[in-house]
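Chemist: Sequence plus predicted model, see below.
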Amino acid sequence: MEFDALLLSRMQFAFTIAFHILFPAFTIGLAAFLAVLEGLWLWTKREAFKTLYLFWVKIFALSFGMGVVSGVVLSYQFGTNWSEFIRLTGGVIGPLLAFEVLTAFFLEASFLGVMLFGWKKVGPRLHFTATVLVAIGTTISAFWILSANSWMQTPQGFEIMADGRFQATDFWQVVFNPSFPSRLVHMLLAAFMTTALVVGAASAWRILKEKRGSTTWTESRIALVMAIGLVAVVAPLQLVVGHWSGEVAHKYQPSKTAAIEGYWETRSNQPLHLFGIPDREAQKNHFEVSIPGIGNMIQNVPKDEVIQGLDAWPREDQPPPFIPFFGFRIMVGLGLLMIALGGVGAILIWRKRLFESRWFLKFCVAMGPSGFIAVLAGWMVTEVGRQPWVVYGVLKTRDAVSPVTAAEVATSLTVYVLVYALVFTAGALFILRLMAEGPKAALAEPDPRQDRAPGSPLARAPADAEGGIPGDED
């Protein structure tokens, strides 16, 4: 393997985007969770919801900040490492990225300050509105980024000019390209799942460690029930949406599907490969474990329909199958565990044994990082499975790299690794420390509504009105 400028640039972008994607995958869902918490607080006047909000908003602020910083680094790399990509496709990609800044970023920037620092400055309804708008902004940001990336997967609505540049001919076809709807829903559900698993893990950890009836016992129970409820609904839905996304890939990116499934031979009645070690040199799978005759059914096509294997493309046009093959199986395996988590948790809630099942609480803690792992695995499947194309079927990755030397890219990659290892590790450890402390840190703060006007609805509201919690045996 030759570590030339192309390979090193790909490694650098993969490294930085792997860090970046973790934060949006968390903050998109966490922003929605915060909006729900504040809405429930305003509706029920239960102090537990406010305590949870004040706790998780700190973690949101840290995660959002690290996501913004790592995202800026990615935008710089378009110019330093992938200038040819921007030069050729800027007429199509540029407007999508610009709309992300003009809509989502400005919306988030305008109301994030109110959300984080406006408890004593604005009324409760205005503050709740700011929280909702920040949550909407994170979703809009995902909309435009997923649209741009999906166009690179399934390009349409453009033409190539005489000088090789891409020009959009139908803006709405560019935005709503064939893979965009399924991938947007898939990513949003993944973000909600990631947040639910983290909230559930942190809450289960505190229930395991704290004594019954402690200061934040109620808050931990509420958060765990909310997290389990979301997982129980979203995890099975994600399986359906993932299959939808796979059908789109089968239709528009058959080489990616072949790499994911480990198909080397073009044939009908394909098998389902449960396990194997794809070998690009030998053009076959080693140690293959398969179920014959159901591959077509999994792809939702007739049994006699021919499905292309990797032998349908020249070797230089085949995606490297190892990462898509195993990345897909990691993602699906974790998805099945999430479905089990949600299903078993729902049963325990119904039987009012959730908080007494220590094995299940430990299972929740162990599943905490699984959402992040599944997101990383999914993005590796998506991006590596597209190779050797940066715009599928139109522009190859080797033609999109900047005219830089391998030494220059190696130097910047080394700097990125060192800086990221220091800064983001410190940030992640601080977030984990906050999670371990739990909502008790929020309880230690002065009441942000102490200066509210006499006679207002909040001034007349009772300090707390705790009720029964589903899953409690009492």
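Modeler: Arrived safely.

Chemist: alpha carbons only for contacts and neighbour counts from here, please
Modeler: Noted.

Chemist: Okay, strands next: where are they in this protein?
Modeler: Taking DSSP state E, the strands of the chain run over residues 158-160, 166-168, 272-279, 284-291, 389-391, 395-396.

Chemist: Which one of the ones you listed lies nearest to residue 412?
Modeler: strand 389-391 (21.7 Å; Cα to Cα).

Chemist: Residue 462 against residue 45, yeah?
Modeler: Yes - contact between residue 462 and residue 45 holds when scored by Cα atoms under 8 Å: they sit 7.1 Å apart.

Chemist: Give me the neighbour count for residue 369.
Modeler: 15 (other Cα atoms under 10 Å).

Chemist: For it, give its distance to residue 26.
Modeler: 11 Å (Cα to Cα, to the nearest Å).

Chemist: Give me the common contacts of these two.
Modeler: residue 194 (Cα atoms under 8 Å, 6 or more residues apart in numbering).

Chemist: Out of the strands of the chain, which one sits most buried?
Modeler: strand 389-391 (a mean of 21; mean count of other Cα atoms under 10 Å).

Chemist: List the contacts of the nearest residue to residue 199 once chain neighbours are set aside.
Modeler: Counting by Cα to Cα, 6 or more residues apart in numbering, residue 199 lies nearest to residue 227, which is 6.3 Å off, once chain neighbours are set aside. Shown in contact with residue 227 (Cα under 8 Å, 6+ apart): 196, 197, 199, 200.

Chemist: One more to weigh against that first structure:
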Amino acid sequence: MFEGFDPVTLARFQFAFTISFHIIFPAFTIGLASFLAVLEGLWLATGRSVYIETFNYWIKIFALSFGMGVVSGIVMSYQFGTNWSVFSDKTGPILGPMMGYEVLSAFFLEAGFLGIMLFGRKRVGDKLHFAATVVVAIGTLFSAFWILSVNSWMQTPAGFGYNAAGQFVPEDWWAIIFNPSFPYRLLHMVLAAYLTTAFIVGAVGAFHLLRDRTNQSARTMFSMALWMATIVAPIQIVAGDLHGTNTLEHQPAKIAAIEGHFETNSEGPMPLTLFGIPNMEEGRTDYAVNVPYLGSLILTHSLDGEVQGLNAFPREDWPNSTVIFWTFRVMVGIGFAMLGIGLWSLFKRYRGSLYDSPWLQRAMIAMGPMGFVAVICGWVTTEMGRQPFTVFGLLRTFESHSPIAAEAVGTSLVAFIVVYFVLFGAGTFYIMRLMSKLPSPAEDDTPDHHPTRSAGITPAFSLEGRNEPEPAE
């Protein structure tokens, strides 16, 4: 069936398929864990039941997403041995310990306190339960720290040497972990996770506001999500700019491919190509729509800064500009759309009509899944932009593959596609059903007391015998 196929191409496609499924779950749970910690902290601080009701609404969704993320991540680790054994052998002395640290410091932290977070409130009390929620949120960030460090080392390797067997071996762990691109990638990914979660939460809140404008949990979701979008979207744009200048310094061929830039602008400023069709065979971008000077300004922060084109590099080292030219633009376009939604919400807050704007709510619903699209496009840009290397500039992809036949890789790929769409499709369907349920005060495990009141303290803005006010916009 797969006779004549390239096993390396099939293995790359298999890893791309599995990571595309996997990455949407960590991107969601990183932000959702922090959101849950904030909700429970607000409940403890204010005693307002709407926060704990919203917490209990989302914790079920978090548990399902976390479980699917763990399962899909385990599958990827096996592929290092089955499809990429040479890569595993060459990089094992460096990447093996780092991935082990992720398990020890992050996964154990998450798994150890997840049970308390899900089932332990009545057993450990409110404050210890909140501590467990915070620890789980910290664990998700630790996991992002180590995984991004591993990936960044593959992009900008540092602090290593070679042994007699030709393996990469550690010489400076600080340089390995905090390699040149790591801070930028970590910041960019964590912010992306927060934005992704914000737009999912906001979309669910908007969906329920269209059905019941007075629902307190829906109003809380909608308002908090839009505050996150308003604050984080512009920070993400700045972080993306910093990440881009770092990539230009360490991976200039990737930037040239992203920009569809084939000729070095040695005699004038580089324009920004908004749209076009990169022609890899002819070494040009067809039907280009250019903005003069803007390419140099964005990439070098100078109106006449020089940027190397792809023709300055050996053709065998070119990334696939045809793909990453567009995935990058989709990601950036979604980022600016998120910023636009945030600014729109600010205007509505100023007018006092945040919850009375069905068009804003419909726009939020439409933007709900766009964070996932942006994350996947960003990872495609990052990983395909590193090609044709697994360890940039040092180990080529075709040298990293296991000595395995195309039939074996192709058969497992088909099996993955079938199983993933059945299992994760069912899980996603169930999550969507949970999201479609209208939030109500009758959520399971909702405490029948306010923590501040049980301690003999009554908040001035939540007096006994009065209706609780609506969430602050």
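Modeler: Thanks, I have the structure now. These numbers were taken from a predicted model, which means no experiment stands behind them.

Chemist: Now do the helices in the stretch 201-350 of the first structure.
Modeler: Assigned by DSSP state H, counting those that start in this stretch, the helices in the stretch 201-350 of the first structure fall at 217-252, 254-261, 295-298, 322-350.

Chemist: Not counting the shortest one itself, show me its contacts.
Modeler: Contacting residues not belonging to helix 295-298 of the first structure are listed as 268, 269, 270, 271, 272, 302, 303, 305, 307 [Cα under 8 Å, 6+ apart].

Chemist: number of nearby residues for the residue mapped onto the fourth one from the second structure?
Modeler: Residue 271 of the first structure maps onto residue 271 of the second structure when the alignment is built from TM-score structural alignment. Burial of residue 271 of the second structure is recorded as 21 neighbouring residues (other Cα under 10 Å).

Chemist: quick one: the biggest helix by length in the second structure to helix 216-250, angle?
Modeler: Criterion DSSP state H: the longest helix present in the second structure is helix 7-46. If you take axes from the mean of the first three to the mean of the last three Cα atoms, to 10 degrees, helix 7-46 of the second structure sits at 130 degrees to helix 216-250.

Chemist: So what's the residue count around residue 364 of the first structure?
Modeler: 27.

Chemist: Go ahead and confirm it touches residue 199.
Modeler: No - between residue 364 of the first structure and residue 199 there is no contact under Cα under 8 Å: 9.5 Å.

Chemist: Now which of the contacts of helix 295-298 of the first structure would you call buried?
Modeler: Buried members of the contacts of helix 295-298 of the first structure, scored by 16 or more other Cα atoms under 10 Å, are 268, 269, 270, 271, 272, 303, 307.

Chemist: Out of those, flag the one nearest to residue 414 of the first structure.
Modeler: residue 272 (40.6 Å).

Chemist: out of residue 462 and residue 45 of the first structure, which sits in the busier spot?
Modeler: Neighbours of residue 462 of the first structure and residue 45, each counted by other Cα under 10 Å, are more numerous for residue 45; the result is 20 against 11.

Chemist: The second structure: which residue goes with that one?
Modeler: By TM-score structural alignment, residue 45 of the first structure lines up with residue 47.

Chemist: Find the nearest non-adjacent residue to its match, please.
Modeler: residue 450 (4.9 Å).

Chemist: Quick one: residues contacting that neighbour.
Modeler: Residue 450 of the second structure touches 43, 44, 47, 48, 49, counting by Cα under 8 Å, 6+ apart.

Chemist: Find the pair from these with maximum spatial separation.
Modeler: 44 and 49 (9.7 Å).

Chemist: about what we covered before: can I get the contacts of helix 295-298 of the first structure in TSV with distance to residue 278 of the first structure?
Modeler: What follows is the contacts of helix 295-298 of the first structure, written out as TSV (distance: Cα to Cα, whole Å):
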residue	distance to residue 278 of the first structure
268	20
269	20
270	16
271	15
272	14
302	26
303	24
305	24
307	18
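
Chemist: Out of those residues, the closest to residue 146 of the first structure would be?
Modeler: For these, the nearest to residue 146 of the first structure is residue 307 (27.5 Å; Cα to Cα).

Chemist: What residue in the second structure is paired with that closest one?
Modeler: Per TM-score structural alignment, residue 307 of the first structure is aligned with residue 307.

Chemist: Looks like that match contacts residue 259 (just checking).
Modeler: No - the pair residue 307 of the second structure / residue 259 is not scored as a contact, 10.3 Å apart, by Cα under 8 Å.

Chemist: before we move on, the earlier item: now rank the contacts of residue 227 of the first structure by neighbours and give me the top one.
Modeler: For the contacts of residue 227 of the first structure, neighbours tallied by other Cα under 10 Å; top is residue 197, 30 neighbours.

Chemist: which residue in the second structure lines up with that residue?
Modeler: Matched to the second structure by TM-score structural alignment, residue 197 of the first structure sits across from residue 199.

Chemist: and if you look at residue 121 of the first structure?
Modeler: Residue 121 of the first structure maps onto residue 123 in the second structure, by TM-score structural alignment.

Chemist: residues near that match, how many?
Modeler: Counted with other Cα under 10 Å, residue 123 of the second structure comes out at 10.

Chemist: Could you check how far it is from residue 445 of the second structure?
Modeler: 12 Å.

Chemist: who are the neighbours in contact with residue 64 of the first structure?
Modeler: 23, 24, 27.

Chemist: coming back round to it: for the longest helix of the second structure, packing partners?
Modeler: helix 49-82, helix 126-155, helix 182-211, helix 370-386, helix 406-436, helix 451-454 (3 or more Cα pairs under 8 Å, 6 or more residues apart in numbering; DSSP states H and E).
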